[in-house]
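Asker: Quick one: sequence and predicted model below, then my questions.
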Amino acid sequence: MKNPYQIKLKDNSIYSIGDPFILRYNGRYYLYPSGLYEEEGIRCFISNDLIHFEDKGFVVEDKILKCAYAPEVIYHDGNFYLCTSPLGNGHYLYKSDNPLGPFKRISENVNNMIDGSFFLDENFNLKFLRADHNGIALLDIENENHLINRKNILPAVSNGWTEGPSLFYRNGYYYITYCGNFLTSTSYRVKVASSKQNNQNYLVQNEPLLISTDKDFHSLGHNSVFLGPSLDDYYLAYHSLVNLENDGHFRYLNIDRLSFSNRHVSCNPCEIEQSNFIRPDFECFVDENNLLIKDDFYLSKDSTKQKFTIEYNLKGNNTLVFSYQNSNKYCSIELEDNLIKVYENNILLVSKKLSINFNNFHTLRLINDSKLEILIDNVPIISLKSVNKGRIGYKSLTGVSYTAFINEANGSLQTKETTYVPNIIECKSTNGNFKNDYLDEAYIVLKQNKKVNYKIQTKNRKIRLVYLLLKSTSKGKILLTCNKSKKIININPQTDEYEFINYYLDELMINTGILSIKLLEGNVSFKRIIIKDKIKNNFTQEEYHFTKPCLIQSFDFEFNSFTRNSLFGLILNASNYSSHSSNNEPKYMGYLIGFINNLLVIEHVQYGKTRIYDKPIDIKLHQKYNLKIYYYNSILKVYLNGEQIIQTTLNYDDVYGYGGFFINREADVQLTNYKEETK
């Protein structure tokens, strides 16, 4: 597979794929992109392997569907529901008994802005998410065609317009992905927040989940999240944008794997050829030839291991078998109308009535790790103690369809997969001794003279910078290796203001292969590895003057007058500059250390500002001052006229980037004598 995809129509022409939504149903994948301006309908493309997509034509045609924005589809207890907002002028709801349609309209315009998305809550109630001026809103769907009980569940955190929500559940957490600010901005990006509850208390990750402002790969966003063929991976489908000579644009589908370390999630956009998607250890569209007949059960020829994920797809009352070892030792699930019962060795463990009916088609997924979790149509319904390994199967094959298992669970497959760099490598992309911090993010504790290995892939072989998100109490010596390149590095952080800090290791020749870290002495723990390409060139855009990364920066300044919106300062660790008018100032990611009139500020910048620190200074007009900063391994020191006035720890994920300076148009100030000491 290779990003970006070229999705073709039946006439072999390439179709523009904007706002891609991928539905996984009965072992297959259904892609629904936004409609084109000249079309009055929504197309679908189907795939068995997420590599080859077949054009299935329009699944709905309706005169009101001219330029249908961001269609999404969900399966709910016998029906498929589709929502879309044509030209962004409110939503219409449609219904079908087949993912390929035809979908019939079941509502008039239910309004509610743009970018609607469906979700099933823990009671199988159909919910509706959509973009909101204040972030992301969640609503109830009443009688299939009315939206009620609006609740804002996530504040606007993209520093501007927020859109394209998607909500999914994984391993105890609900994740909302969303994007902003405008689709033609090079900094169009995806962010993510997580919670133990689906309708409140979301914690936003500091860094974007997905962003690239590169000339050839930018404007990444409006994603959907879906379970991969392996049953243990989740993937992000999103579009990238190419500007056309006539001022229009063309969008392409991209698919990348998500990596998790407990609660934390990352995604590394990859532009090079990757290996195909991993398949389950056992899978079939069930018939008698695929299974053994034993003890009145139809069983798989192979057994699961102790850790497993199973998927059953079926319609009708039945008994599902798993952990089968012999006629007296197995587990089963009885499905009858709206009742589910779970047995172990013929002893009833749990019985539960549901608001769905098993006479309709449903997907059951069993995840056996430290516990057994049972999901129906991606809704978690039962959690029990872990069970044994064994064969899987059915009492009856009537109504049974795609069935599969893999000997992995809750992302354990991630340790065997390759991470594309430069970017983030999650600590749980290897095997090791893991603990959790107060956020329930995992970190790895290195063992003496033991190394941890990470499989990496990169576009080219070059010297890159390597950082750790390091536990600040770590101290010792490690051996950092990538294939044949090696460095011995002392670990000695100088701050414990935060539990974890960004810590620079060294430059290293990075290429496709194995990146390893070995503890030689002391104690070292970390959450993730961050690999960065070195910056080579200076550049100037508008009021921004970007220079190579610096250890020390300074300039002289003199106020002519104080103005209401004055802002200027030194730029630190800047990346992803984007000049689009939809972006708030400053138009990059990183830090700004400077002045708002006589207030000295340290701002975290992400197309907008978040205050980290401020201090009033008795600044006089028409008097020259010198501002200097020193930054290394998360510690920032700020000097005014040679006197240190601030020391603090910067704890965001902007570990490396441009230096330089910024002065906005409202600042009536003279900047002179800019100096830098380059790393």
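Answerer: Nice, thanks for sending it over.

Asker: from here on, contacts and neighbour counts on C-alpha atoms
Answerer: Will do.

Asker: Quick check: the gap between the residue most central in space within the chain and residue 126.
Answerer: By C-alpha atoms, centre = their mean, the chain has its centre lying nearest to residue 209, at 4.7 Å. Using C-alpha to C-alpha, to the nearest Å, residue 209 is found at 27 Å from residue 126.

Asker: Can you report how many residues neighbour residue 13?
Answerer: Neighbours of residue 13 under the rule other C-alpha atoms under 10 Å: 10.

Asker: what's the answer for residue 558, then?
Answerer: Other residues within reach of residue 558, judged by other C-alpha under 10 Å, total 18.

Asker: Kindly report the same for the one 4 residues further on.
Answerer: The number of residues packed near residue 562 is 17, by other C-alpha under 10 Å.

Asker: Just give the nearest non-adjacent residue to it, would you?
Answerer: In space, and not counting its chain neighbours, residue 562 is closest to residue 597: 5.6 Å by C-alpha to C-alpha, 6 or more residues apart in numbering.

Asker: ok, second structure coming up, stack it against the first:
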Amino acid sequence: MTKRRIRTKRILMGLGILCLLAIVIIMSFSGKRRGPMLNSTLGESYQNSLALEQEWPDYGIGDPYVMRYNGLYYLYCSTKDFRVGIKAWSSSDLIHWKYEGLVTDEPLTEGAYAPEVVYWNGFFYMYTSPAGKGHYVLRSESPIGPFTIQTGNLGLSIDGSVFIDDDGKWYFTHASDKGIIGHEMPDPYTMTAEKTLNAYLGHWTEGSMIIKRDGKYFITYTGNHVFSKGYRINYAVATDSPIGTYKVMENNPIVISTKQNFNGLGHSSSVIGPNLDAYYMFYHNLIGHSKEGPPVRMLNMDRIVFNGEKMGVLGDGTHFPQPVPRMPDFYDGVNKPLEKGLWDVRVKADETKWLSSKSTDKNRFTAEFNFRMNMENTREGEASFEIIFSYTDDNHFNSVRVDPVLRSISLLEMKDGKKNQIAIAELPQSMDFAKLHTIRVESDVRSTKIYFDQMNKLTVTDITAKSGKIGYAYRNVKPTLEFTAFSNEADGSSDFETAKPVPGSIEAVHYMAGKDQGFHVGHPVKGSVMREDDGVPIQSSEDGSNAVNMMGKGDWLAYRINVESDGIYGFDAMLKEDGNDNVVELQVDGKPQRFVLDDSQSEGNLWVKKHLGQIKLTQGEHILTVKLVKGKLNYRFLDIYRVTELPTEKLSNMFNQILPEDMYGKWVKHEEGYAVQTEGSDAKMYAGSDEWTDYRVEVDLKSTADSIEEAGLLFRVTNESEFPEQVRDSFMGYQLTFRNGRMILKKMNYDQDEVDSAPISFATGSIVHIAVDVNGATMKVYVNDSKQPALEWTDANAWMHGKIGIRSASPSWLFTNLSLVRR
């Protein structure tokens, strides 16, 4: 059995159940309903990190890759150094994993790095780079092997990954020190000329994978070194090609944690969840060094959500209980034949029809059909095989017909007893229909999409979601019907109901479903870019995501949240200012707090992150409601994070609070402060808490000699790390840099972006007093006793909390009197 942290929250009986499940109507000050109360619990949950049976001893699960095939998931991981073979596990729910043994024992697989497996037309192709010395391709007719070697050494570094596009073309990506490299593949064993993609983390970049959703290519990638606490996952999005023009999005990194007990998060794979709609990311975290030297790692899983071109991992990598993945609303054939008791099986003349015992929802659904076809005595026009959906009776249903002779699929509509062809698509001519193939149907109020073996072959607006049964209809063929399922979710709709981890971010458009349960709009609008039936004003935003523009007094949206621990939490919103003072009410389980959103910009119509306020939260699941009280609220997302209140008195001598583990590089302690030991080095030290928000940090800086090297005052720092083989700017936050008579404000995100600068004079041997006020998204820098800021800048997407610190690359810079006071 899988060793896991699984707990089931039992629903209390008797009077307790009434408390948990009652729908309580709370009245606001105006006497109107505020919003929904909590009416469910987290239910069965899991917690990262996950321990599996038969992991490599003193090595664990590193570089996890999860593939889905015929209703089951298969997990592969790197092989411990100097060991032969590749291990695999299987699961139907992503939680309970069964060890399947070694899927290959080829001697060449000694120390196999990052094996990945793709299924195509009856064969499973494995790509791995044993001991990091170039790639080989192995092949099998089963996901659990045996895999046998098919090629010589193809080279191409490490961490190879394959993506198959809708047209059946193959692509290969792999790691390099200049970013992820992409290749076209004319066949499963050949890679053409390389192309460097815009997927680079400033140093060694590895662990790439591409998925496609709504016509957009999302590539994830990791850097820089497996032994760094700052190992992290970024993503980029393209619309032209899997190896085309990628845009790096602003919400990177999407997975990072440098905490002592949870760090080194990276090398991910992404897979669609059991409910056929949600996506999950698997990655490892670092435990330490094994006795033999290689890293010891553990398996983790977190929920992915999407909003237009924006992709996010809930919680940025969680380490507290999360809801387990949901199963389909109807499913059969998981590792066994279809169970006739779940189907209405009709045999009439030469036609056989299977119809599910349950019906899909009328507004949206996703259905999946897995099958093999017996092609004996099959000739064009004599045989027929169709998958069925939205079936109400023999005269009203939709279907997809597979023509193995013409190598095509066609979408059909049976209406009032007349069957019409709506669309047709060609399939690759190499398709062997005796092998397992998959048809997937995604249908909602806007369109219906048909996928064949994960390739989107048809998208039509003539047919939209209708309630009905799913099934099969065939004549003159003897198919093998395998995993078949449907879920009443489509196009990411399950993102709306899932509990959002706190701390974390919540997309504005991911409010719960149901009028007066998940949203209330006094005057519904038409023409929203998504969720149009709700009447909530949703518009495309400049960053490629979608935003909500609430305009009616009393309108509200509700979100399900899952709070890590009791405490005070800060709430920020990325909103578009309109020059007015707007009023917003935040409710947690119906308890309200109001916040005035004063306009901080001299010019309106700017997107800027605003601090709404602070609220005390308790551990567990809650309903968070955002209600418009006055004016307008046009917002993209909420950021929620834990805060620690600073004392009212000034914190002097902050150097005395710095722990040895928070000092990086070679510092020399002087009687009055600190300087680095060696010219040209890069040393940093940090003080305080990630949970500090608004403050004034001060330091005295003395230049003892001329130097071309920099010094820096750091503030709002989080996720700091230090490792020789990674980028030097290894933290997130801000750095006020002093160099060559100027002070330069930089925004840091494991790289640096110079955002503003101003002149400053340092006379050798003199002391300059520097003070930085950080209040919300605005930073002001004061020099000596000046009452006017020498530099002022507002960050539209600000880091809103974090530590303070100093940085230096020369002994000629002496830091003294580091202090802090609450704003």
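Answerer: Thanks, I have it. All figures in this text were calculated on a predicted structure; none of them were measured in a lab.

Asker: what's the TM-score for these two chains?
Answerer: After superposition, the two chains reach a TM-score (TM-score structural alignment, normalised by the length of structure 1) of 0.94; 675 aligned residues with a C-alpha RMSD of 2.4 Å.

Asker: Tell me which residue of structure 2 matches up with the residue nearest to residue 562 of structure 1.
Answerer: Per TM-score structural alignment, the equivalent position to residue 597 of structure 1 in structure 2 is residue 740.

Asker: Residue 608 of structure 2 corresponds to which position in structure 1?
Answerer: Matched across to structure 1, residue 608 of structure 2 falls on residue 501, judged by TM-score structural alignment.

Asker: and the gap between that match and residue 472 of structure 1?
Answerer: According to C-alpha to C-alpha, residue 501 of structure 1 and residue 472 of structure 1 sit 6 Å apart.

Asker: Show me which of those two is the more surrounded one.
Answerer: Taking neighbours as other C-alpha under 10 Å, residue 501 of structure 1 and residue 472 compare with residue 501 leading, 27 against 22.

Asker: Give me the longest strand you can find in structure 2.
Answerer: Counting residues, the longest strand found in structure 2 (DSSP state E) is strand 295-307.

Asker: Following superposition onto structure 1, what is the mean distance for it?
Answerer: Strand 295-307 of structure 2: mean distance to aligned residues in structure 1 after superposition is 1.5 Å, counting by mean C-alpha distance after the TM-score superposition for structure 1.

Asker: Tell me the counterpart of residue 342 of structure 1 in structure 2.
Answerer: Aligning on TM-score structural alignment places residue 342 of structure 1 opposite residue 411 in structure 2.

Asker: actually residue 382 of structure 1, not the one I wrote
Answerer: Superposed on structure 2 with TM-score structural alignment, residue 382 of structure 1 falls opposite residue 458.

Asker: Show me where the stretch 1-150 of structure 2 has its helices.
Answerer: Applying DSSP state H, counting those that start in this stretch to the stretch 1-150 of structure 2 gives helices spanning 15-21.

Asker: State whether residue 612 of structure 2 is indeed within a helix.
Answerer: No. Applying DSSP: H, G, I helix; E, B strand; the rest coil, one finds residue 612 of structure 2 to be strand, outside a helix.

Asker: What number of residues are in the vicinity of it?
Answerer: Residue 612 of structure 2 has 22 neighbours, counted by other C-alpha under 10 Å.

Asker: got it, and residue 365 of structure 1?
Answerer: By other C-alpha under 10 Å, the residues close to residue 365 of structure 1 number 23.

Asker: Distance check, the counterpart of it in structure 2 against residue 343 of structure 2.
Answerer: Alignment note (TM-score structural alignment): residue 365 of structure 1 maps to residue 440 of structure 2. Note on residue 440 of structure 2: its distance to residue 343 of structure 2, by C-alpha to C-alpha, is 19 Å.
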